[in-house]
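S.K.: After the sequence you'll find the predicted model.
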Amino acid sequence: MSQDSTPLLPETGRALLHRLATAQVAGRTPSIVAAVVRGGRPVWLDGRGSVGGGTPDGDVQYRIGSLTKTFLTVLVMRLRDEGKLALTDRLEQHLPGTAAGQATIAGLLSHTAGLAAETPGPWWERTPGTLRPELSDVLAAEPYVLPPGQRHHYSNPGFALVGALVERIRGRAWGEVLRDEVLEPLGMARTTLLPVAPHADGWAVHPWADVLLPEPAVDAGRMGPAGQLWSTAADLATFAAFLLDGDERVLSAASVAEMRAPASPPEAASWDSGYGLGMQLMRRDGHVLSGHTGSMPGFVSTLWISPDDALGVVVLSNVTAGLPVPTIAADLLRLVAEREPTIPAPWRPLPSVDPEVLELAGPWYWGPSPWVLRPAADGFVEMGPIAGGGRGTRLRPAGDGDWVGLSGYFAGERLRVERDAAGAVSHLDLGSFVFTRRPYDPAAPVPGGVDPAGWRAG
């Protein structure tokens, strides 16, 4: 990942400010603040409108709604990495007694569990959580509206269950766990469960007149994991940098990347949006962005990252409706990516390499198809057709001499390094696909065998 954190060019900053200013006017929002992240820090941050008589800056809190779900997913991924649960586990294995016990943890995180979108009335976003004191109060008697795993169906109560799961395993309130395991390590002191001044008030704008109506800012109680958090542009810029690169104190880059991989079936054969684990996906200008939108009465927010461009963006506003924050955020990313494309890090030789890994480097053949295996600087290897495309994959060491695929067709599949009696590498077996140093090497156990007459002229 590029660590280019140089300030943006003045003309780029002006273009970003123009887009933000026109959004504030067109969306008739009392205030809006945005930040662009590059190289691990905000390289542009500005606001329009007014909060408390002044222009909002990176320290003003806004309610971030469903962005809370991404934070909760980080906590679950930490539990997974610690071996305390598996994403394929059913909820009842860790949180018995709910009406949704058959839902898998991955199904909850990806909104594919088939649960209802909302709680039984009244609407939880505008009513206090004291109306739903028990976990059973956020679910209907029959919580499923679709067969599990059939399709993506967004469920706010599903994340109330995720919060309860974290509390059951950790033995503490989810907000405390979040503070100790994510917010404090990342230095996000201005991200809280309840607003702490300076903060924006939430407003509804009349659809046909330029007048305001205050919105209630309730404590969502049991539904808090679906949308409780308040944060700032500066704090969320830090979180965007984390979602780009990971942080070993919180969650590895590999686990963060797993969150943004598609985890639910798209609505159609070609798609421009999707969902991973606690992260929305959006296709723009040939790139897949990942992040989340958030809304609570009086507030809309969004955070998106573009790993291809090593960029992140945050947009926060205090209006109930009418502001297309995903489009605004995508426009801000595009302006920077087009005007100041990412400068790649200089090429450098590998800092070290295991001789047994180096022995695997170079061309391999799947039948007559030439592939290449290359060691990577992070200790992983990359393997794919020399011509590009196809079923290429990245693989991580499994710790026992094998490798495990991380992407594409071979994700989760094992690559075994097979050796002959003398200890030399004979061939590779990747998910039953045999790779040899020569096309259809007769000395290797090629499935179906190799014609003993060998290659011949036509």
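M.R.: Structure received. Residues are numbered from 1 along each chain as shown.

S.K.: switch to C-alpha atoms for all contacts and neighbour counts from now on
M.R.: Noted.

S.K.: any chance you could map the strands in the stretch 101-250 of the chain?
M.R.: 203-205, 212-214, 230-231 (DSSP state E, counting those that start in this stretch).

S.K.: Need the residues that contact the first one.
M.R.: Pointing back at strand 203-205 there. Strand 203-205 is touched from outside by 28-30, 211-215, 297-299, 318-321, with contacts defined as CA atoms under 8 Å, 6 or more residues apart in numbering.

S.K.: So which of the strands of the stretch 101-250 of the chain is the most surrounded?
M.R.: strand 230-231 (a mean of 25; mean count of other CA atoms under 10 Å).

S.K.: what's it packed up against?
M.R.: Contacts defined by 3 or more CA pairs under 8 Å, 6 or more residues apart in numbering; DSSP states H and E place strand 230-231 against strand 62-63.

S.K.: now Gly291, what's its secondary structure?
M.R.: Secondary structure, DSSP: H, G, I helix; E, B strand; the rest coil: Gly291 is strand.

S.K.: okay, now the one to match up with it:
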Amino acid sequence: MTTSEEELLPSTRRALVHRIAVAQAEGRAPSLVAAVVRGGRTVWHGARSSVDGHGPDENVQYRIGSITKTFTAVLVLRLRDEGLLDLGDALEKHLPGTGAGEATIAELLAHTAGLAAESPGPWWERTPGSLRPELSDVLGEQPFLHPVGRTHHYSNPGYTLLGALVEELRGAPWEDVLRREVLDPLGLRRTSAQPLAPHAGGWAVHPWADALLPEPLEDLGRMTPAGQLWSTSGDLARFAAFLAEGDERVLSAESVREMRTPSAPAAAAEVADGVTYGLGMQIQHRDGRLLVGHSGSLPGFLANLVISVEDDVAAVVLTNCTSGPLVGAVGADLVRIVAEAEPRIPDPWRPLRDVEPEVLELAGPWYWGTNAFALRVTADRLLSLGPLSGPGRRARFRANPDGTLTGLEGYYAGEPLRPVRRSDGSLSHLDLGSFIFTREPYDTEAPVPGGVDPEGWRGIG
């Protein structure tokens, strides 16, 4: 990945600098570093510091807290894609004896396993990991606070279990697996479990005075897969590009898209904020924009990685204070500034190289009852079904070798769409999970459920 600030307009770059300058000053952060990604490349980097002449660059490490969870989720999805596990498997099948084995792997990834948010005992983020040498020390005697699978309840111990699962199935320490399977292939050479110089020190800023207190630097031990990593704005920019597009060396575009898909019901307070959770990724609606990514915090550090896939813009914000700058808001604002000032230029329209006649035959208007829909063949060789106007159910479908199609998203995700033909081979109607779509509203020649009045359409008189 190269850095090319010239690709952004001077006015856009100034707006980005202004935003992080306000965040660092008003948030009273010892330092703050940020990066913006567009088109898979870093196009802007900025930093502010309380020490003149010591602004951090894109290679200075900060702790990234729970962004570590997204890395752990990538490792788990790799195991799934290799066929070593199914997300619906109970943890007990692969990692027996934890006391939390009834939870499925998907539930652990989406924080719906019902586990406690924190480990029992002293605050794990500010005490040595040696106090919790075993999984039983992380989970405690009563690991479940909620019914399994019923409630979204963020759980750090849940990701400790996922890290242990990775170690069990790979037969190697979590950090070694991460380095071999994710960090090295993506070129994230400045991401590590232990700090590597140059790195920022973590500070607490007095809430009522401009005074500093150093925060302790602890190795989290068993909790490492939930929040241990150190990284840089440069490395996280590369990671953001991967989470938007995928990389076949690590995880396919389809699998990273699955990570970005809501998998957990939002809690009542989160509904108002438009926040939900996928598989190792947070999802939110902000300023009319769908944003995915993850935030992170540990004593002395705050971090945020956020992506707008539709705008093809991502942002990273890192700072070295326990509280102060609202890095999630800053990250979202950096994305908004670029997306609004320099909207994404769409790729040129190009016709399909080829299209099967039986697929092309499906394209065009269809009616479900009196509701008008259109089925279109898209440039990626999928079929897109949606209402001709207004809101309604929309989904893309993938064609199968047997002539059927499978829904990929929304209400129709996983649902079968079956083209039905007459005895002479001509296309009669579409059967979409028992919904009959016809070329004419309530076509009398199609098997419309409940039948069609033989007298047909009429006036009111």
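M.R.: Everything's here; your move. Everything numeric in this text was worked out from a predicted model, so none of it was measured.

S.K.: Which of the strands of the stretch 101-250 of the first structure sits closest to Thr98 of the first structure?
M.R.: Nearest of the strands of the stretch 101-250 of the first structure to Thr98 of the first structure, taken as CA to CA: strand 230-231 at 28.4 Å.

S.K.: Report the mean deviation for that closest one after fitting onto the second structure.
M.R.: Comparison of strand 230-231 of the first structure with the second structure after fitting gives an average deviation of 0.9 Å (mean CA distance after the TM-score superposition for the first structure).

S.K.: List the contacts of that strand.
M.R.: Around strand 230-231 of the first structure, the neighbours that count as contacts under CA under 8 Å, 6+ apart are Val60, Gln61, Tyr62, Arg63, Ile64, Gly65, Arg190, Thr191, Thr192, Leu193, Leu194, Pro195.

S.K.: Quick check: the gap between the second one and Leu229 of the first structure.
M.R.: Using CA to CA, to the nearest Å, Gln61 of the first structure is found at 10 Å from Leu229 of the first structure.

S.K.: just the last one next, same as before
M.R.: Distance of Pro195 of the first structure to Leu229 of the first structure, computed by CA to CA: 8 Å.

S.K.: quick one: common contacting residues for the two?
M.R.: Counting by CA under 8 Å, 6+ apart, the shared contacts of Pro195 of the first structure and Leu229 are Arg63.

S.K.: of those two, who's got more company?
M.R.: Applying other CA atoms under 10 Å to Pro195 of the first structure and Leu229 shows that Leu229 carries more neighbours, namely 25 against 20.

S.K.: residue contacts, the more buried one?
M.R.: Arg63, Ile64, Gly65, Leu67, Thr68, Thr191, Thr192, Leu193, Leu194.

S.K.: what secondary structure does Arg14 of the second structure sit in?
M.R.: Using three-state DSSP, the structure places Arg14 of the second structure in helix.

S.K.: if we can go back for a sec, please, a ChimeraX command that selects the buried ones among the contacts of strand 230-231 of the first structure?
M.R.: Remark: buried members of those, expressed as a ChimeraX selection using 16 or more other CA atoms under 10 Å:
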select :60,61,62,63,64,65,190,191,192,193,195
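
S.K.: would CSV of the contacts of strand 230-231 of the first structure with distance to Trp123 of the first structure be doable?
M.R.: Shown next, in CSV, are the contacts of strand 230-231 of the first structure (distance: CA to CA, whole Å):
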residue, distance to Trp123 of the first structure
Val60, 27
Gln61, 24
Tyr62, 21
Arg63, 18
Ile64, 18
Gly65, 15
Arg190, 28
Thr191, 25
Thr192, 23
Leu193, 20
Leu194, 20
Pro195, 21
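
S.K.: between the contacts of strand 230-231 of the first structure, which is nearest Asp378 of the first structure?
M.R.: Nearest to Asp378 of the first structure among those is Thr191, at 32.1 Å by CA to CA.

S.K.: With distance to Leu45 of the first structure as added columns, please give the strands of the stretch 101-250 of the first structure in TSV.
M.R.: Below are the strands of the stretch 101-250 of the first structure laid out as TSV (distance: least, CA to CA, whole Å):
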stretch	distance to Leu45 of the first structure
strand 203-205	23
strand 212-214	26
strand 230-231	15
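
S.K.: follow-up on the earlier one: need the overlap of contacts for Gln61 and Leu229 of the first structure.
M.R.: Counting by CA under 8 Å, 6+ apart, the residues touching both Gln61 of the first structure and Leu229 are Thr191.

S.K.: Skipping adjacent residues, who's closest to the residue most central in space within the first structure in space?
M.R.: Closest to where the C-alpha atoms of the first structure average out (CA atoms, centre = their mean) is Arg260, at 3.5 Å. In this structure, Arg260 of the first structure finds its nearest non-sequential neighbour in Gly276, 5.0 Å apart by CA to CA, 6 or more residues apart in numbering.

S.K.: Give me the aligned partner of that neighbour over in the second structure.
M.R.: Matched by TM-score structural alignment, Gly276 of the first structure corresponds to Gly278 in the second structure.

S.K.: Near its match, how many other residues are there?
M.R.: 22.

S.K.: Then Leu8 of the first structure?
M.R.: Applying other CA under 10 Å, we find 16 residues neighbouring Leu8 of the first structure.

S.K.: who's in contact with it?
M.R.: Val43, Trp44, Glu340 are the contacts of Leu8 of the first structure under CA under 8 Å, 6+ apart.
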